[in-house]
Each structure stands twice: as C-alpha cells, then as structure tokens.
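> Fold the stuff below for me.
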Amino acid sequence: MFGFLGNAVARFWPIVLAAWSLLLALSWAFAPDWNAVTAGGEVASLPEDSPSRRSEQLFREAFPDEYAGSNIVLVVARQGKELQEQDKKFIEQVLAPRLKQATAGAGDGKSIVARIRTPTEQATEILLGSEDRQAALVVIELTTSFMDPRNDPVVAAVEDVVGRLREEKGIPAGLALEVTGIATAGRDLIQAELQSVRAIERWTVVIVVALLVVLYRAPLMALIPLLTVFVAVQIALQVLALLAGAGILPLDREMRIFITVLAYGAGVDYCLFLIARYREELEGGAAPRQAVAAAIAHVGGAITASAATVICGIGTLAAARFAKVHQAGIVVPFALVIVLCGALTFCAALLRLTGRWAFWPQRLAAPAGGGSSTPDLPRRLVAQHVLPNVWEKLGPALLRWPGVIWSAAVAALVPFVVVAVLHYHDQIYNPISELPPDVPSQAATRTLEQHFPPGITGPLVVLLKSAWIDFSDEKNLEAVARLTNRLLAHQDELEIADIHSVAAPLGTSPAAKETLGFFPVSPQLFPAAARQRAIQYYVSHSGDWKQHLTHLDVVLRVDPFSREALSALDRIEDALRADLPESELAFVGATASARDLATVKHADQRRAEILVPIVVFVLLLLVLGRVTISIYLVLSVLFSYCATLGVTLAVFGLSHWGGYEGLDWKVPIFLFTILVAVGEDYNIFLVTRIKEEVGRHGPLQGITEALARTGRVISSCGFIMAGTFATLLSGSLLAMQELGFALAFGVLLDTLVVRPILVPAFLILLQSGRLGRLGQRQALEPEEVPPGAGGVRKGRRMSSECG
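Coordinates of the predicted model:
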C-alpha cells in the first residue's frame, strides 16, 4: 500500500500540492470564527444526568424567579474602620442607580440581569454586610452561567461605572470599591484562555522553527515540516469549526490549545522521520523521484503505526463522560489523522519539489563506491552534528552491563514514583484557581475574604423535598428551624459560617442574632409579615413540588471549590440524611458542581488507565508480534508517567510552598493519555528499526546498531516534541503551565532514559538469553530486508540525523 502511495506522490506531486492548497483555501473561506462557535466552563461540561445538573433544573422549575447562574459582586470596604453613613448613602443614591442604568443597556437582546441586591435596608444590610461592619456587598445576580460570553458586556459596564466614579472622584474618601464575583472571574478566565491560545500558538511556531534550524541548519529542512503541519492544522481547525457551527460537534475553547500543541509536535516528528529516510535514499544513489517513493514505502508503515498508537490512545478519551475530555478524544485524533496524511503526501510532495535543495547548504554524502569530494569550509561547518552521537558509545556499555545500567536508571526514578503514588489524588477542581493572582477579580476576592467567609459568593443551596410536608404551612416551619439548629450545633465540624432558610431568613450570623434579639432559631417569634416573606422566598410556589420543596442557603467558611469544601459537603449530606430519612435532598452551587466534577473525573481517569494501555498493547502486539516485549514497552511508559507526575508535583509544590493544594484535575488524565501514547510512538520507531538491523548484524549487535542509527533523529524529534509542549508554559493559566511542564519533562524522560536505556537494556537481556526461556520464546526475529532497500548501507551511519 505504501509503495503504491509513494509512487503516486512522487509522480503526481503537483496535483498533491494543489489539492492541499485548495482544501486550505476552502476551509478558510467557509469556516466560522473558532471563538464564536466554541464554549467554555467546567460545570457546563458535566453530564446532563449528574446530580448537580439535575438539581439546577429542579431549582429553576421550583424557583423560576430566584435562580441565579452567576453574579457580579462589588466590594465596598474601609480598611480598619466601620462603614460610615455617607458610605451607605453613596451606595443607595449613587452606586445602585448607576449600576441599574448601565446594566440595563448592556449587551444585545434580553437582559441577563435578574436583580441587583444592595445593603440599603436593615434586612439586606445584615445579609450583605460584614461581621466587622467594615465592608458591604452589592450583588448583581445574572441568569447566565459564569463563563457565558453574554456576561462580558455586563461585567464591562459595571467596571466602567466604577472607573468613571474613580475618575470623577465620586467615591467617598478612604472607601475602596472593587469588582469580583464568579461572572467577573469567568470573564477573566475566558480572556486568559484567549491570551494563552495566542501565546502558545505563537511560541509553538517560534520554538519549532528555532529547534529545526539549530538541529538541522538547513532553511528548507526547517520550512518543509513547519509548512506541512501548519496547513494540516489549519484545515483541521477550520473543519472542526464548521462542524461546531452546524451543531454537529460541540467544542470547548481549550481544544484549540491541545490540537495545536499535539499536532505540531507529532506532525513535525512524522515529517522528520520521512525526511531522514528520504535523505538516506538520496545518499544511496537514488534520484529525488525514486527517493520519495522509496522513503514512503520504507517508513510509511512505521510512521502510520506510531501515529495509530497516539491516535488510538488519545481516542480512548472519547469514552469519557466529562464533555471536555470526551471532545479531546474526538478532535485531537481527527487533527492527527489529517496531520499524518499531510506528512505522507504534502511533505513528500514538497520534498519532490525541492529535490536535493531541501538539505542546502549541507552536502549529501556520496553513494558507496561513488568517490568522494572535499566540501568547502562553510559546508563542513554546517555539516557538524549539533547532538554528539553518544548512542554509539552507549551501545557497547549496554552490551557489557545491561542489568546494572537498567537498575541504576530505575533506582534514580523510583523516589519520584513514590511521590506520585502518595499524592496521586491531590487534585483541585477550582477553575478560578488557574487565574494569575494579579487579575482584577482575584485582587478584589482577596479584599472580600478579609471581611467575609470565602463561601459568601457561592453558597451551597440545599433543596429539601417531601411529599408529606407542606413547607408553606407555618406550623411546619419549626421542623426546618430544628434542622437549622442541629446543623449549627456542628458548625465547626461542617465548616458552616451561616445558614439562611425559611426559618432563619436573616441567617444565623452575630449581626442577625443581635437584630432579632433571640436565639436559637424560632420562626414563631417572627412577625407574621416577616414569616410570609420568608415563605414566599424559600418555599416553592411552582413546578411539580409546589409548596413541598424548600431550600437552605449554606455559606461555608472555606473556598467553595476546595477539597475541604467537598469533604464538608459530604458531612453535611450525611448529617441531613440522618435527620431526614424520609425526605429527598438535592444540592446546587459551586461545591455541588465541583463534587460531581471530581466524581466524573475519577471515573474517566480509571477508564483511561484501563483502556489506553490495552489499546496501546494491542497495537504493539500487531506491530511486533511479541507479547513479552509489548507488555514491557507498556510498563516502561507507565513507569515514566508515574515518575513524571512525581517530578511535577515536587516542582510545583516547592514553587508554591505552603499554598499548593495539588495539580489541576485535567493534568493527570491528559498527561497519562498523551505520555503513554507518545512514549510508545518513539518505541515503535526504535523497535521496528531493531528488527531490521538484527537481520544485518545479529540479535545483540542489531540492537546497538539500531540505537546508534536512530539515536539522533529520534532524540531530535523528542526535543522538538518537548519544545512544543513547553510552549504551554507561555500561557497565563496555571493548569496549562502544569501540563506543559509535565508533558515536556515526560517526553524528555522518555527521549533520554526510557528509549535509549530502559528499552535496549531489556532487549539485550532478552536476546542474550539472560532471562531464560522467556528470551528463547520472545526474542525478536530479523525483519526481511527487501532487495535493493536503499539508503543505509552496511557501515554507514544515518547521515541525515541532525545534520
């Protein structure tokens, strides 16, 4: 098949170039803007049947006028002093009217502002004022989710009001006015994502070009892979945007980052392996047309097999239930398929176009027996290898001490594997934590947390359903009061700062106790009008559970997204179920969504940890035909993954000493899938070459010969792949930085330790019979070399490697 493809490309290369150019032009002409057809947000990616998503729907039906998907919060505070009367007048007479006017006209179409709550009355002052009386909140509740693009004009309008007040000096002296809230943080997160995408795409191109030029020092040699991957990636992105715009394939904005980084890293690798074999064929005496055809015929299968490992490995993520992970399992393999096709056709056509000039100013080696010529000084300087061929020296050492070298390499990495195992579940599920600390919403949040509990902007909403209890009946309010008091009795254990309910509409804070003059909660002491207002707000008056559903708003002492909050939610649920065995419970809010995210992610992680190794093992078995070697290759990359995870935890833990809770939840699952798949990618190239060299040099010498021949080219590809992953560090989001470091380190670990040491050492032990009967049964058999397979002649090293 690859022989036919090679001949076709070599013969009809102008048609191939024209076809790819036409596809690129059409995709650019008809595809919509990526940002216009993609969405973002972790909660929106949860399965529809997750408990928090179902609870949100129930809340909307039961309280259609009360549901707020997100909010903008203005913090009004004085440092070290209580708010003054002029501050309250400023909020009531200046700030609130301007906010209503500005938000009413923000955006297009229907307003997304549900209500604006201000601390201008006694009741709202208790709810929105701080315990130290030094701060108050103005809350703008929105009907949209926290990363909905429709929030942007409203947030901008609010920030504009604050900015104008500062310019006009309309804020009382000494009064701080800052903007935060989850909608504001969501806007900042979207902007950070877009900035990260632009930075990563820019640095990916820069780093790939720089590495290609430094490693190969031939302009066209650098341009050909880059142009190939650029065209393929652009076509993939535009086709995906078309599918998203048509409603066929929902897409997350972050998918562009994964596609760009993986496609550039893998695509350049595929091109370089093809170019390396093309150069061998030229140096073996073939003309450019025959060299292109032979290169595709000889390495097309290996490139496709290694690509299939990456594509199928990452494709297992399509089985995930979390939408963002599920999408990655579809769109990344789709892009890699296009890149693979580009490498085997567009790149080959460019080689056919440029001929021997692809390697200028380097001089190709003369064919064996074809005489020799002395290159001029500039060509000699360019022809010097950047990477010293340490693999020629490593081979004899491995032949002499395979067990010792293998044991030393493993022993050096074991401590990091232990770190990974001990801290494997130290993960965070807070999307806001990805933001840089200097963005405005984060600075305002720090001010807010000086005066209020962290859970104030995202209370945990507990829905109580009972077919036997009419919560609108005043005589049943005492049951809710007793439940509220029982929760307060364990306030410290449950991390509860305050509770608002139909029995305690003003909450249970010291300010509420002081205003009411009594405690514990006792609704019978409320005025009748106050009880009716509480019933109107906290008891459902629509939907299937009319009057039989009420909600409690629980303000936590800890960050609603933190692991402490998730643990507190579990304890609160246990306590409520013990008290209300016959009632149904549901939970809404950031903490409930984060818990569902953790549950779904753990299930997806377990699924990936099973499926990816199985798929990779099956592909290895098909390519190599040896069970033992296939199992070992899978175990070697799993070991590399654990070591990489341990190093990443250590590095980021030390760099955020005292305030580091763990890796972002996306890092382990994407790191596992990508590193296992990409690691086997390089192993396939090495082992297939070993099979070829064993036929020429014998069972042991063939291993070291293959290592020496492929050392520079595979290592160069590893450095380029690591460089593309390292571009993730240029983004401003912490999760991207963690993943970028982990992937870059993992690829380098595979390039410098697993592939040149752990794999050859094991194969030497196996082939030499030191593993007993296992070696006799599972040793590699030589691959039959086709007659006239040009390129590498006995005794000549792969001259195309890095130079």
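> contacts, neighbours, all on C-alpha from now
Fine.
> can you give me the strands in the stretch 1-150 of the chain?
70-77, 113-117, 135-142 (DSSP state E, counting those that start in this stretch).
> Next, the second sequence, to be compared with the first:
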Amino acid sequence: MNRPLSYRFAEFVTRRSWWILSVWVVLAIVLRTAAPSWNDIAYDGDFEYLPSEMTSVQGDRLLDDAFPGIQSRSQIVLVLGREKASRSSKVELLKTDDIVGLDLLRRLYHRLGVVSWRRGLEHGYTSGNPEDTPNAAWASWITLSREALDQSIRLDQRFYERVAEQLPDVKSTHTEPRMAIAYWDRGRLLEAWGGEDEMVEGDYEAALLLIPDLPSQVIPITERDLSGWDSLLDVLAWEDPVVGPRLRKDGVRLAVLKLSSELAATGNIKTIDAVNELIDQVTRYSMPFTEPGLELRMTGSAAIGGETLMGARDAIRYTELFTVGMILFILTAVYRAPLLVAIPMISIGFAVVVSMSLVALLTRWSMQGIVPGLDIRVFTTSRIFVIVILFGAGTDYCLFLISRLREEARVSAWPAACRRAISGVLGALIGSAMTTVVGLGMLWIAAFGKFHYTGPVIAICLLVGLLVCTTLTPALLRVCGPAVFWPSKVQQQKRKPRSLLGPSGSQLASQEHSGFWGRIAILLTRYPATAMLIGGALLILPATYGFKNEGSVTYDLSSQLNHQAESRRGLRLFAQHFNIGEINPVTVLICRAEDSARADLKKDVRKLAAELYQQEGVTTVRTADDPLGDFPPSRDMSLFGSDAARRRILQNHRVAQRYFFSDVPKYENRLVRLDVMLDGDPFSVETANRVIKLEQFLKQHLNSEGSNWKTSGIDTKVLLAGTTPSIIDLRSVTLSDNRRIKVAVVVAVLLILILVLRRFFLSLYLILTVLLSYYATLGLTVWFFKLAYGNDYVGLDWKLPLFLFVILVAVGQDYNVYLVTRVLEEQRHLGAIAALRRAVSRTGGIITACGLVMAATFFSMTAVVWFPPIARTFGFASESGVALRGIVELGFALGLGVLIDTFYVRTILVPSFMALVGKATGK
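Next up, the predicted model:
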C-alpha cells in the first residue's frame, strides 16, 4: 500500500522518538558551544546599512579616507543651564553656577589628557628619547594631552578660588576631588618628553602636597581603565578663550565631546555610562554649592544613538521575560496539565537555542569569509523579532499538534493517535509556516541592509522552529504517553459514522456543537452574506484611515526615545537657547579632479561661502577662513579690529587644523570640507528639502561653464554627509524598498496559498482579507498613538508600516490556513456547509488560543513602558527602561493585528465567504 508522505514521516517520528530526542540534545549542545555570542556579532544603527552608491555613504567614506584617525563621527553635548519659562524669555546663570561648570570641565579635561596620552603611545615614539623623530600623529596627541592637563589644572585652581570667593564658610578639601593626579600626570608627561626640570619638580611637589602617598596610589597610564572614554578625540567648552563664545549664551553653557565612534556604535553605551558617572560626581560634589534649578544634561548624536541601543537592550530583556511569562500563563490556562505546559516550552527552548546559535555561527562564517557567497548579518533588534515570532509561532504549532492528538487519542491507541495527529496537521503546519518564511524571505530583495538581512534571518529561525515542532515535540509526546494529559484523562471511544457536526448520536458531538463555536458555525453558515457585509463594513473605516496615513511616519532618531531619556531632556534644554541645527551640520565635501595652489583654493572657498549664505535656510558656513562661522559676509570687520584678531586666532586653533583641508597626499590641495548649518530641525521634511536644493545648487554652480572649480573639463565631485543627508538617503531607499517588497510579499504568499490550498479565488480572497486587516490595524494604531502622545506625536516609526505589512500578511495567514485546510479535509467526508461547520467548531477554540499566544508575544514588546510603573505601584523595585517608541508601536500594532485576524477575519470574513461559495456551487 502506497501511503502518503505525511503518514510515513509521522511513522518515522513515532518509531524513532528516542533517537530524535538524542539528536536534538547533541545538536543544541554542539551549536551552542561553537556559536559566538549574539552581542559579539550583532550590528546596530541605520545609516551604516544604506547602499554604497548613496551620497551620504560616499561622503562618509571620503571623510574616513581624507581625514584618517581624526575624524569625529559623533558627539556628546553637555548642557549646563537653567530652563526658560518661554522661548522669548531670558534667564541668567548665577555666579555660584560657575562652580558647577568649573567642576565639570576640570574633570573632563583631565580625562581628555589621559586618553590623548594613551593614544599618543599607541602611535609610537614611546621611548622618550629626544633623538627620536616623532611622527605627526604622535606629536599632535601628546600636544593635546599637554594642553588638556594644563587646562584641567587651571580650572581646578579656579574652582577652589571660586568656592572660597562665593562661599567663604565652606572649607575646601585637598583630597578627592582635588586634581592632585592631574599634577602628577603632567609631571610624568613633561619628564618623559622634554619638559623643564623646574616644571616637572613643581608638578610632583604640588601633587604630593595634596596627597602625600599619591605615588603608591597612581595607576600607570598604560594600565588605567579608560572604559567609555577611549573614543574621546577632543573637548570644546565654553571656557576656551577662542571657541568659547560660540558655546555660551545667557542661561546656558555647552561642552562638546568629539568622539571617533559611530552614532550607534555599541561602545557608546559604555561612553554614556562613563559620562553619566562623571555627571553624578559633579552633581554630588558641587551642585550643593548653588541654588536649585540648575540642570546638567547630556545630548548629541552619540547620546541619542547610545540611548537608542540601551532602549533596544531594555526592550529585549523585557520582551524575552514577558514572552515566556505570558506563554506559560496561557498554556496553563488552556491545558491545566503540567506536561502539556512543559513540552511546548521545552520544544521552543530548543528551537531558540538551535536557531539563534545556527544564525550566529553562519554570521561569523559570513563575516570571516569562511563560506564563499554566504552573506548574513544580524542586528541587536533582530533578536526581538526572532524571540517573539519563534515563541508565538512555535507555541501555535505545538497547540495545533496537541489539539489534534487529543482528538485522535479519543478513538485510537496512543502510537496510532500520535501518527494520525502528526500526519493530520503536517500539511497545515508546513503551509502556514511557508507563508511566513517566504513572506519574510522577500525582505532579501531590499536595498536597505536592515531589511535585507532581518527577514531571511527570522525565516531561517522559523524553519528551525517548524522542524523542532514536527520532530522533537511529537517525539516527546510519544515518549510521555497519555500521561501528558494528567491530571485529566482522555476516554477512548469507537469511531462512528460522521454526521453534520461530528460522530452521529454521540454525546461528544452534542457537547461540542452546543458550545460557543458550534453556535458561531451555525450562525455564519445560515447568514453568510449578512455576516460578510457587516464584518467587512466595520473594518472599512479604520482601513481607509490607515491607507491615508500610511506615510505618516517619522525618521527623527531622537523621537524614538521617551521624554524621560536623558538625551531628550538635554535636547529640550539645548533647544531653548540654540538652534538645533548647530549640533547637526551638513558637511559638504568638494573634490577637484586636479591639484591647485592652496592659496587659490582658499580664495575659491571664500567666494563659495559667500554664495552659500544666499541659499534658503543657511545660517552659518564654517570654512578654514572662518572655522566657527562667526564672520558672515554681512558682518563689517576692520583689518586691525578685535574681530580680525580673533579670526586669525581661530584659523590657527586646533578646531581648524587638519579639518577643512586633507593632509593625505591623494587629496592634498584637491579636497575641501565645509560645514553648513541650516535653520530648522535636521530631521524635518522642510530641512531635507533645503538640503536637496543645496546639493543641486552646488553641483550646478561648481560645474557650470567658466567655474574655477571645473578643471580640464572634468566635473568637480560634490558629496554631502551628516544627519540630514543620511536621512534623505534613508527615506529614499526605504520608500523604494517598501513598494517593491509589498508587491513581492503579496505575490509570494498568494502563490504559497494556491500551492497549499489549490483554490485560486479562495487564496486571493484570503490575501484581500489580510490586506484589509493590515490597513485597519495601521489606522487604529495611528489613532491610538496620536491620542497617547498628544502634541508630541510626530508620526509612527518609519520601520513600522513595512514590518507590520510583511509580518501580518505572512503570519496572519497561519490561522486562515489552519481553518481552510481543516475544512478541505472535512469535505472529503461531508458536504461543503457541513464540513465548514465542523471545521469551525473543532478549530475555533484552538485557533483562538493560538491567536492569543501570538498577540501576547507581540504585546510583550510594549512591556518596557507599562511594567515598571505597575511593579512600583505594588511595591516591587523596578527600574524604568529607555523605551524605544518604534518597538513599542510595532509591538502594539502587531498584537492588535493578530487579534483582528484571530477574532474577526478568521471568525467572520473567511467562514462567511466559504459558506457563500459552498451554497453557490452546491459543493
């Protein structure tokens, strides 16, 4: 007898149960041991994964090539000030507020001195022999270290003078936090690299006077823990006599920490922790010296990027915790049987360990080039999707298998029941899983790296989950036997001829179909047209709203963080006094085809800067001639006035050295850098449009006929870098990806449905119901968060519509496939309407349970918002995490969408359509 493949597979699993269990245990151990940690191979950020041909990516690459080792890729801005009552009002800092500022800066400059010294050592010339010839990199870092230590000591002296002046009753301490170690460090620096003996001895004497046993306490410079500070390149602060005027206004002072790390580099978490520790030290020591109301906040691109990573970390922690907790609760409520709770949890645990270890191992092989052609990357936030989808889908697979096993165990012996259950659900499980796998796999066609890699990674993990649930789970059930249902029992009954809704004449059929889902089945099949029209009409209104607001998204990175995030609070304080664009300039890179004299190049730059000031929205242009943009063409300046003197000093300050012109031979006297500040929010559409116009102007102007920039008939290359150009490219790429991916996902899922169901119009209808569900979910999500955020609503996270679409279209078909395949199975023995009633009544409860599980796993992504306050209300200690709005919004939307699919689409729209078709065809 030629038995179906599904039956032969089921027979193999049930006969080789112990062998299958052993294989999975060994596989999990081997992969877990061999695979690297997820955090070690995970990437972060958004801009880094734009296509290489985008303008901002080429600009960043050119910056790295032309300014190696000194390129600041992000920054932290420390804001010391008092809040204004309104934008137009004025506020002044108190004299005692200077004490706090001096305390902050003396600590900052000391850290800069130590970091620069260490970096100088790393660049060679460590012997200290005056006969050695130092290289330029070594000399610049040692010089910066000396300047920073000098500044730290001067500020330390002023700090205690100010304390004595303003608060004569306060006794100063000559222990910590006196900067005795700064004297010692400067003495060691001077002693090692040619300082005068008197200065060296003076520094040692000052250090020992403050702390006599300091030598026994000092850690050598090469052994000091610089965790969090190793990316620090420079500190620009309001006390600097040259750049200081641009960093202070009435009521606020700024200190800018220039960092070598990317905006969203994982190392920025340690940097934020280190800066927060420094702020805490200043707050504890010197804040009591002044009046309440003074704030010391942190913001800037690195602060926003770092806190975004912290938000992802918190979201992962809460999501994993609540995903497991919610599934345990639902399984316990559904089964009230210990083994039926344990077996799905064990199965999913194996699926998570094996799949994530496999992906991590493949990623490392891809990064190292071990496997030719392998191209896999993972991201920090990818872990969230893997966890929730694996736990949700895996639990659903287990629930359907166990539900079918319970049915079969009533009429068959345990081995036969296991075979029948596996064989009966295998097609539905594979079909539903493949819609998700193929749908998510379509993200591979995306140009944006995060989309391109995330979908296939989740698909791989889901395939592993499917394999676990169709092998390991039934093997566990087979080994445990009927005891899995303990403390309840399954009474075996003989099979009887099928009736309309079940075994004829049996008490079982009466009990099953007199229940809730039995009544729903009867109602839907009696009035299918009414149910379908009313059901569809109720979704049309929110779906229309969602369709109109599908583009209502924001690319504002800072808006991802909640109001309590430190960088958001710092940004609000900064924005009260400064234009936010001042810490997010647009970097313009102009590269001529041929070399030219430096003097001629500077002359052309001055002329270009004057023309840039005439462009819409341009407030400041920073060039080598005007490094801070303090002297626009409209500003009158005499040749021998104070402004002219300050301008000359600025041109020789370190902020201008090796910044506007490259010293790399390849680009020397060819490459020019300008920083352009625009009026407005760098994340807004209005600013983006201004930057696009600015780029068009530069390309047309510099390459027009007769332009001094065009040499030998070859066009000058113009590239833009910075936050706004990166957002422009990100928006362009993701919008293009959205259009292509949505079409690809719909077509791919439709083909899978046709392949599985063999019903074209039914498959097409299922796609249409999920599309309706998607737009209705999107509309309700927009409405909810507009209400929740109020005036703070600027749009949903830009990633939400695409991920919501792909996951809902793919995952949302699971329950439709479960129902329809059961209907088609029942139609082998019953008529269309009878089969539909039986399928709805038999699957209604279990599909509802599956939908609740999947929705609960998605809603767990929002736990970082609501759990901490609830825990504190009941007296439990719980720290508030840094909630990422994008993850919270997506978790809410996905959970809502699954509930709509479970309780509305599958319950009303799909059965009513099948009833109409059944009545019309008479089948």
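> TM value for the aligned chains?
For these two chains in superposition, a TM-score of 0.86 is obtained (TM-score structural alignment, normalised by the length of the first structure); 748 aligned residues with a Cα RMSD of 3.2 Å.
> Could you dump the strands of the stretch 1-150 of the first structure into JSON lines and include mean neighbour count and distance to Thr648 of the first structure?
Formatted as JSON lines, the strands of the stretch 1-150 of the first structure follow (neighbours: other Cα atoms under 10 Å; distance: least, Cα to Cα, whole Å):
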{"stretch": "strand 70-77", "mean neighbour count": "25", "distance to Thr648 of the first structure": "33"}
{"stretch": "strand 113-117", "mean neighbour count": "18", "distance to Thr648 of the first structure": "42"}
{"stretch": "strand 135-142", "mean neighbour count": "25", "distance to Thr648 of the first structure": "38"}
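> Could I get the ones you listed in CSV, plus columns for distance to Ala343 of the first structure?
Putting the strands of the stretch 1-150 of the first structure into CSV (distance: least, Cα to Cα, whole Å) gives the following:
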stretch, distance to Ala343 of the first structure
strand 70-77, 46
strand 113-117, 51
strand 135-142, 49
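> Chain neighbours aside, what residue packs nearest to the spatially most central residue of the first structure?
In the first structure, the C-alpha nearest the mean C-alpha coordinate belongs to Lys666, at 4.8 Å (Cα atoms, centre = their mean). Spatial nearest neighbour of Lys666 of the first structure, chain neighbours left out: Ala735 (7.4 Å); criterion: Cα to Cα, 6 or more residues apart in numbering.
> Now do the contacts for that neighbour.
By Cα atoms under 8 Å, 6 or more residues apart in numbering, the contact set of Ala735 of the first structure is Glu434, Leu663, Asp664, Lys666, Val667.
> Tell me the residue in the second structure aligned with the fourth one.
Okay, so that is Lys666 of the first structure. Lys666 of the first structure maps onto Lys799 in the second structure, with residues paired by TM-score structural alignment.
> So that match versus Ala788 of the second structure, what's the distance?
Taking Cα to Cα, to the nearest Å as the measure, Lys799 of the second structure falls 19 Å from Ala788 of the second structure.
> Where do the strands of the second structure begin and end?
42-43, 74-81, 232-237, 248-249, 252-259, 295-299, 378-379, 553-554, 586-591, 618-622, 671-678, 717-721, 796-797 (DSSP state E).
> Now tabulate these in a markdown table and tack on distance to Arg568 of the second structure.
Compiled in a markdown table, these are given as follows (distance: least, Cα to Cα, whole Å):
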| stretch | distance to Arg568 of the second structure |
| --- | --- |
| strand 42-43 | 24 |
| strand 74-81 | 12 |
| strand 232-237 | 21 |
| strand 248-249 | 20 |
| strand 252-259 | 16 |
| strand 295-299 | 7 |
| strand 378-379 | 24 |
| strand 553-554 | 16 |
| strand 586-591 | 21 |
| strand 618-622 | 24 |
| strand 671-678 | 21 |
| strand 717-721 | 23 |
| strand 796-797 | 16 |
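> quick one: contacts for Val667 of the first structure?
The contact partners of Val667 of the first structure, by Cα under 8 Å, 6+ apart, come to Ala735, Glu738, Leu739.
> what's the distance between the one in the second structure that sits across from the last one in the alignment and Phe859 of the second structure?
It stands for Leu739 of the first structure. Matched to the second structure by TM-score structural alignment, Leu739 of the first structure sits across from Leu890. Between Leu890 of the second structure and Phe859 of the second structure the distance is 9 Å, computed by Cα to Cα.
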